[in-house]
Every structure is written in structure tokens, then in C-alpha cells.
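Asker: Predicted coordinates and the sequence they were generated for:
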Amino acid sequence: MTEHVVPASELYTDEFAADPYPTFARLRDEAPVCPVGSPRFDSYLITRMDDARAALTDPRLSKDLYGPGQHYLRIFGPNSEGLNRNMLNSDPPEHTRLRRIVSQAFAPRRIEALRPRVAQIVDDLLDKIVPQGQAELMHDFAIPLPMRVISELLGIPVADHDPVLDWTQVIRTSGSSGRTPQEDRAAVQDAQLRLHHYFVDLVKAKRADPADDLISALISACDQDGKLSESELVTTSFLLLFAGHQTTADFIGNAVVALLTHPDQLDLLRARPELLPSAIEELLRFDGPLPVASPRIATEDVDYRGVHIPSGSIVGVVINAANHDPAHFTEPDRLDLCRERGPHVGFGYGVHYCLGVSLARMEAQLGIGALLRRLPGLRLGTPVAQLRRLPAASPFRGLLELPVRFAA
């Protein structure tokens, strides 16, 4: 296969951020394993479903980017290690050990017990929105819903919710603030440091005065069995905070836009709310919040579809391209809420499959269901082409703002 190199600049445009799917389709057809031209390090994109699943379970593609070459520091900055050396960025057996400890808190039965509280948070947020006839849905609903849920689950005091949210949003919206690149990097590094110090202090406070929350439970596991180091308590807490709200918030925003731009599917879901669980899966397949799986590094030379990937290269598995692979989905670019539930990789695949999948599904079902039920005549407040999105360089696909209108 002839290698086709896509310039990194082609993947960081406003046009790509608005609609990356034509580019993904071209890569699937012409260069399913594609080198990306970058001055910093060699990287490759994998875009077909079969290859994506193989790569997501390939032990030669490591999640530990703190090894040779310090790739993680080169990608995310010098303050990243204090928050990001966690189970997301580790391989077995370390990943297995960390995930086993945390997974107890995310058992489906335990998450289901949270349903009444999640529903209450949904209603509380909508009670403020309903009388207005309009809303900025990211700020007013999509972001605070999962943020409040995960903050309560972790045991973050209510008084700290707003500053913690502000710090996470600095990281989330990096590159979209109008600051210079140097100012933007400085702001992100400052937010990372503040979050690191915050969780160090919170762990100390929970150790002195434990409560019925996840951080206290993690501390207990650390003290009783020596299973978590102090730094692992901090990095795991941050991972659960960020992973527990970021992708769910972006998914809710993307799903609302998909429904409002496909009125036939919106009408179908309003008429048949029992379709909501399967609709969530289709909406995630159609436009997921994590276009590319978190990066992997080749620990040895590997070959995919005849393309040689040298040891030390960064490999990006393009989840949103795989989820539109016509070899696996009929008319993949069509939103079809009645589509048979297919094996999408929106929640990942293999040992790094999303730990919070049950919570994410619950929040999306309760949140989107309530929006359709309580906001009659819901419609976009601005043309879809004018929606402000996260920059294409962001690892997330989401909206900065989602103005909507409805009948008050």
C-alpha cells in the first residue's frame, strides 16, 4: 500500500472541526493507516473498524507515554504528569490493579442506585431553564449535569464545585479563548497545578474526616491494603472527575444538535420515548465526543495494512471514523434511531473500555429524555454552521456554546 501522508495542518482547521467526517471517509478509503506530518514526533491514524479494534487491544501499542522519549510531556506539557499518571495512561498489570480498585464504585447496581439523585439534578437544572424560553444549553445544562453528579460521587464539597469546574473548563477549551498560544499553554498549566494542589488537599481532608464518597473509599483501600500510593489517589481522583463529566457533557451537546438537525428522528423519539436507550447508542456512534482514542505509543516496530509504524511512534485510533465504517454499518452517515444496536467503539474497546459506561448512559438517557419532554418546540437558537465548537486541536469533539429556543 502506498503511504499517504496527511499534513497535521489539514486536521486543525475550522472546517474540519465543524465536520470531520468527509476527511475520515477519505482516509478510510485512501489511507486507512495514515502517517500524519508533524515536526514534533511521528504519528499515525487508524480509521477502519477492524484495524481500530485490533489496535485498541494490541499490547505492542502502549498507553504509558511517560516512557522512552517522554511523549506525554511533549504533548501535554510539563505539569501533566502530576494529574495524568493514572490507569488511563498505564498498561497491565498496573492498569489491571488500578482499575480493579476503582471499578467497585462503578458497578452497574451501584450506579443504578444513583438514578433518583441524577433525575433530581436534571430537574433542578431544567427548573431554572424552562421559564426562560431560551438557554445556552452547554453552560446551563450539558456541562453542569455530569459535573455535579461526579463531584457529589467523589465527595467534592458544594462550595468547591464552581472553582473546580472553572479549572476543568480552562483545560477543556484550550485553544479557543483568544489567548496567544503561549498564554493558552500557561493558563492550562496553571489550571493543572491548581487541580493537582486541590486534590492533594482534598485527599488530606478526607483522610482526616472520611465520608460516604468515592475518594474516602479509595483512601480506605490505600490504607487497608496498600493498593494505592498517595500520588495514585490524587491522579485517580482527577481522572474520575475529568472523565466523569467531560465526554458526557460533550456527548449531550452533540446529541441535541444531531436530533435538532434531523427533525424526523427527533419526532420519532418524541413519539416513541422507549427508543431512548438504543437512540443513545446510535447518537454516540453518529457523532461521539472523543474522535480519537487517547494516544498510544508503539513499543516496537509494527505493521498495519502494510504500513510500517516505527517503534516510538504515536498511534491514534480514530473512533469516530471507525464508527462510520461502511463495512460495519449500513449507510453509516445517516442518523437512524431504529438502527439495530451495532458494535460501535464509542465507549472504547478492550481493557480500556470506559469504566463509567453505566453512569454515562444513565445521565444521557435522563438528560436528553427530560430535555425533549420539558422543552416543547426545542430548536437551535443559531444556524448550525454558526455554532461555536471546540478547536480541532482539542482531543474532544464538542461545543463551546449551544444556544436553543423553546416554548416557555
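Answerer: Yes, it's here. Residues are numbered from 1 along each chain as shown.

Asker: all contacts plus neighbour counts: C-alpha atoms, from now on.
Answerer: OK.

Asker: measure residue 175 to residue 169 for me?
Answerer: 12 Å (C-alpha to C-alpha, to the nearest Å).

Asker: which of the two has more neighbours?
Answerer: residue 175 (20 against 17; other C-alpha atoms under 10 Å).

Asker: Counting neighbours, what do you get for residue 4?
Answerer: 15.

Asker: Sorry, wrong one. I was asking about residue 386.
Answerer: Counted with other C-alpha under 10 Å, residue 386 comes out at 8.

Asker: Could you do residue 120 as well?
Answerer: 12.

Asker: what do you get for the one 10 residues further on?
Answerer: Using other C-alpha under 10 Å, residue 130 has 18 other residues around it.

Asker: now swap in residue 27 and tell me
Answerer: 20.

Asker: residue contacts, it?
Answerer: 33, 34, 47 (C-alpha atoms under 8 Å, 6 or more residues apart in numbering).

Asker: That one and residue 317, how far apart?
Answerer: Applying C-alpha to C-alpha to residue 27 and residue 317 gives a distance of 12 Å.

Asker: again, but for residue 5
Answerer: Taking C-alpha to C-alpha, one finds residue 5 at 16 Å from residue 317.

Asker: So these two - more neighbours on which side?
Answerer: residue 317 (27 against 13).

Asker: picking that back up, give the residues shared as contacts by residue 27 and residue 317.
Answerer: With C-alpha under 8 Å, 6+ apart as the test, residue 27 and residue 317 both reach residue 47.

Asker: here's the one I want to compare it with:
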Amino acid sequence: MPLTHSEDLSAYGQGFVDNPYPVYERLRAQGPVHRVRTAASGEFWLVVGHAEARAALADPRLSNDIRHSAAWQDDGGNSIGLNMVQTDPPQHTRLRGLVAKDFTTRRIEALRPRVQQIADELVDAMLPLGRVDLVEAFALPLPLAVICELLGVPAGDRKAFHDWYLQSTDFTRPDAAGAAAQAMTGYLADLVAAKRLEPGADLLSALAGGMQDEEDRLSAEEMLGMAFLLLVAGYETAANLLSSGTLALLRHPDQLAALRGDWSLLENAVEEMLRYEGPVETTAFRYAKEPVEIGGTAVDRGESVAVVLAAASRDSRRFAEPDRFDIRRDARGHMAFGYGIHHCLGAPLARMQGAVAFRTLLERCPGLALDARPDDLTWRPSLMLRGLHHLPVTFG
């Protein structure tokens, strides 16, 4: 049976942030759904089982629209604008349809030469230094440059925006998170206004310029939300994948050697990285539009539900020896990019960048090694996203 009391996840401190899997495993052993709370979000239901996660993400009775929350005026964290993650059909269908064509596999493959060029330039800059923080020098700037070029964000603004975003997702400092969200809102509003006045050949200019049919035209709130979601989702998941995936390889030298010895394993290795240490830990909240049962647990109308993708991808009922990193494993069915109609639109972009980045890094840096004790590495304090603060490495 699931726990009947509310478990305080914030009480576990940095230990939970750095390694949440033992807590999720303990919870899952008692049941797939639990009542929890955090300092930033209050009480909500947490889904930690694989089958239950898929069912919850496909259940139309669980809404992404915060107006279905019992306390929607005060709930929802620091949202910016109105985006696809916060809406249900038909609004979600319309918003996703406006940009889906720009994230097809064919469109993404056309970006591969530019991604390769950026990756090579970053490695060129890193190698002479001997040692670097791989997050700062490679994992973050690569996808950030790609998405900012696609959207038309000035290079000089990228670091400030990223810093605001990290602060806005820190569930341990709610006041600072709110201030950072306000700063991002102001910046994006100004950027959208600038695109309307002087449009370029980028995606934000196309959206801001109202090139859609009248029935598809974005409202001011939708435009703000679209800009935020595309910018953040376009680089954050990929940056987390590059850093955590590299760490997984360095901590498992047999798997690293196997990949270097057989590049046909590359795509499957990326999938195992996504399963083993996915870039998104927990989904945005869903809200029960009516009483619903999830994994044998009754959820009342208006209550909030969060699905732990990281826990679902390490459910032993779905994956044998889930805590073992194995690039030859059949990792299909992992939950790194979600499930259902809200499955991550940027998944093809993240996968392509991962394939390019890992091969470039491993081929051009044969002496790549971790420059810190694994236990000394810390992860960012976000319940939603899973990413390293730093990843010190040397090049031998």
C-alpha cells in the first residue's frame, strides 16, 4: 500500500538532489503513487512506477491546464506565458502544430553539419587547456548555440538567460526563483517586441510576425510562453544529456571502451544514457479534472500529480537490473522524453546533438578522464530537471 502521510522531499537535502534513486526505489517498493511535499510546491501526488507513469501521462482526465488545480491562483510555480506544456487539446494541438514542422527528423538532420561544426570548435578551444569544466566548456554551449541560432537569440544574451533559468527552477530557494522568472519574462517580452519590429530569418521572428493564418495567430501570452518553452526545452535537456551521459561513460570504463570500439552502438548508447540518467527528472504538474485512480490510489478532483520520469525509467518491473548502465541494453520504453501527446517535441534534436557530441568528444579526446571524485560532484536542485553543476575533466 502507498504511504498515507505526506513525505517531505525537501527534508532529504542535497543528498536527494545528488542521488534521488534510492528514495524513489524505496517509495516504489511500497506502491507506485505517493503523497509528497516540497518547500516550493506544497503537497502533491508523485507517480514512481513505469506502467502507472505511462497510464497517467495518457489519461485525459489529468489536465495540464492549471485552472483545473484546486488552488490554481496560488499554484503552478513560476510559469512564463502560456505554452504547450500548460495546455490541453484543442489549444495544445494548435500550439504544437505551429512548430512541429520545424522539429521533424528531416529538419533536424539538416542541422547536423552546423552541430558538428560547433562541436569541433568547442573541442578545438578545450584541448589546449588540458582540463576544463565540461558543462561550461562543451555540454552547455553546444545545444545553447544551436537553439539560439535557430530561434534568433543574440549571442551576448545567452549566459544571462541561462543563469535566470537555473535560478527559476531551484526548488530550495522559492523567492530567488520567483525573481529570476520575472527577469526572464521581461527579457522575452522585449525580445519578442524586437522581433516584431525587425524580423529576421529565425523561428521566433516567424512566430512573432504573425505569419500564421488568422485562426492560428498567437496571443501575447502564447507568444511569450512559446518563446520560453522553445528556448529552454531546446537546450536544457540536451545539455543535461551531454554532461550526465559523459559522466556515465567515464564511471563505466568497460562501456566507454565498447563504444569506442564499435560506433554502431552509438544510437543505442544514447538511449541507455537517456534511460539511466535522463535530463528530465519529473514532469510538470497534471491536475485531476475529476476523481481518478492511479495505481490503486484515489486522487481527488483538483489535486496535483507529478510523474517521475527518472523513477519510471529505473523500474525493475520494466528494466532488468535498472541501476546497471549497459549500452547494449534494449532501452526502448524509457520515459526520458515523457509519453503521450506531451512527448517532448525536441527529442529528435536532443538525440542528434547527443550522437554528434559524444562521437566528437570521444574520438578527439582519447585521454578524456574525470578530474574529480564522483561523490564530490553535485547536481542542480531542481525536482523537474536533472543536470550537473560541473563536470571537471582532463584530456590526458
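Answerer: It's in. This structure is a prediction, so every number in the text was calculated from the model and none was measured.

Asker: quick check: stretch 263-271 of the second structure aligns to which part of the first structure?
Answerer: Per TM-score structural alignment, the counterpart of stretch 263-271 of the second structure in the first structure is residues 273-281.

Asker: can you list contacts of the matching stretch?
Answerer: 269, 337, 338, 341, 361, 364, 365, 369.

Asker: 6 Å instead, please
Answerer: residue 337 (C-alpha atoms under 6 Å, 6 or more residues apart in numbering).

Asker: picking that back up, of the contacts of residue 27 of the first structure, buried ones?
Answerer: In terms of neighbour count (16 or more other C-alpha atoms under 10 Å), the buried residues within the contacts of residue 27 of the first structure are 33, 34, 47.

Asker: Reformat the residues you listed as a markdown table; add distance to residue 390 of the first structure and secondary structure.
Answerer: Shown next, in a markdown table, are those (distance: C-alpha to C-alpha, whole Å; DSSP: H, G, I helix; E, B strand; the rest coil):
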| residue | distance to residue 390 of the first structure | secondary structure |
| --- | --- | --- |
| 33 | 25 | strand |
| 34 | 24 | strand |
| 47 | 21 | coil |
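
Asker: now, among the residues you listed, which is nearest to residue 398 of the first structure?
Answerer: residue 47 (19.9 Å; C-alpha to C-alpha).

Asker: can I assume that closest one is in contact with residue 26?
Answerer: No - the pair residue 47 of the first structure and residue 26 does not pass the contact test of C-alpha atoms under 6 Å, sitting 9.8 Å apart.

Asker: so what corresponds to residue 326 of the first structure in the second structure?
Answerer: By TM-score structural alignment, residue 326 of the first structure lines up with residue 316.

Asker: what number of residues lie near residue 246 of the first structure?
Answerer: Neighbour tally, residue 246 of the first structure, other C-alpha under 10 Å: 21.

Asker: Return the residue of the second structure aligned against it.
Answerer: Checking TM-score structural alignment: residue 246 of the first structure goes with residue 236.

Asker: Am I right that its match sits in a helix?
Answerer: Yes - per DSSP: H, G, I helix; E, B strand; the rest coil, residue 236 of the second structure lies within a helix segment.

Asker: Might you report the residue contacts of it?
Answerer: So residue 236 of the second structure contacts nothing (C-alpha under 6 Å, 6+ apart).

Asker: Put together CSV for the buried ones among the contacts of residue 27 of the first structure, with distance to residue 385 of the first structure on each row.
Answerer: Shown next, in CSV, are these (distance: C-alpha to C-alpha, whole Å):
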residue, distance to residue 385 of the first structure
33, 30
34, 29
47, 26
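
Asker: Excluding covalently adjacent residues, which one is nearest to the residue most central in space within the first structure?
Answerer: Central residue of the first structure (C-alpha atoms, centre = their mean): residue 247, 3.0 Å from the mean position. By the measure of C-alpha to C-alpha, 6 or more residues apart in numbering, the closest residue to residue 247 of the first structure outside its immediate chain neighbours is residue 289, 5.6 Å from it.

Asker: Could you do residue 146 of the first structure as well?
Answerer: residue 245 is the one closest to residue 146 of the first structure (C-alpha to C-alpha, 6+ apart), at 4.7 Å.

Asker: so the one you found makes contact with residue 148?
Answerer: No - using C-alpha under 6 Å as the test, residue 245 of the first structure is too far from residue 148 to be in contact (8.4 Å).

Asker: Compare neighbour counts for these two and give me the winner.
Answerer: residue 245 (25 against 21).

Asker: What's the separation between that one and residue 221 of the first structure?
Answerer: 24 Å.

Asker: mind listing the strands in the second structure by residue range?
Answerer: Per DSSP state E, the second structure carries strands over the ranges 7-8, 33-38, 42-47, 62-63, 131-133, 286-288, 292-294, 297-299, 304-307, 369-370, 392-394.
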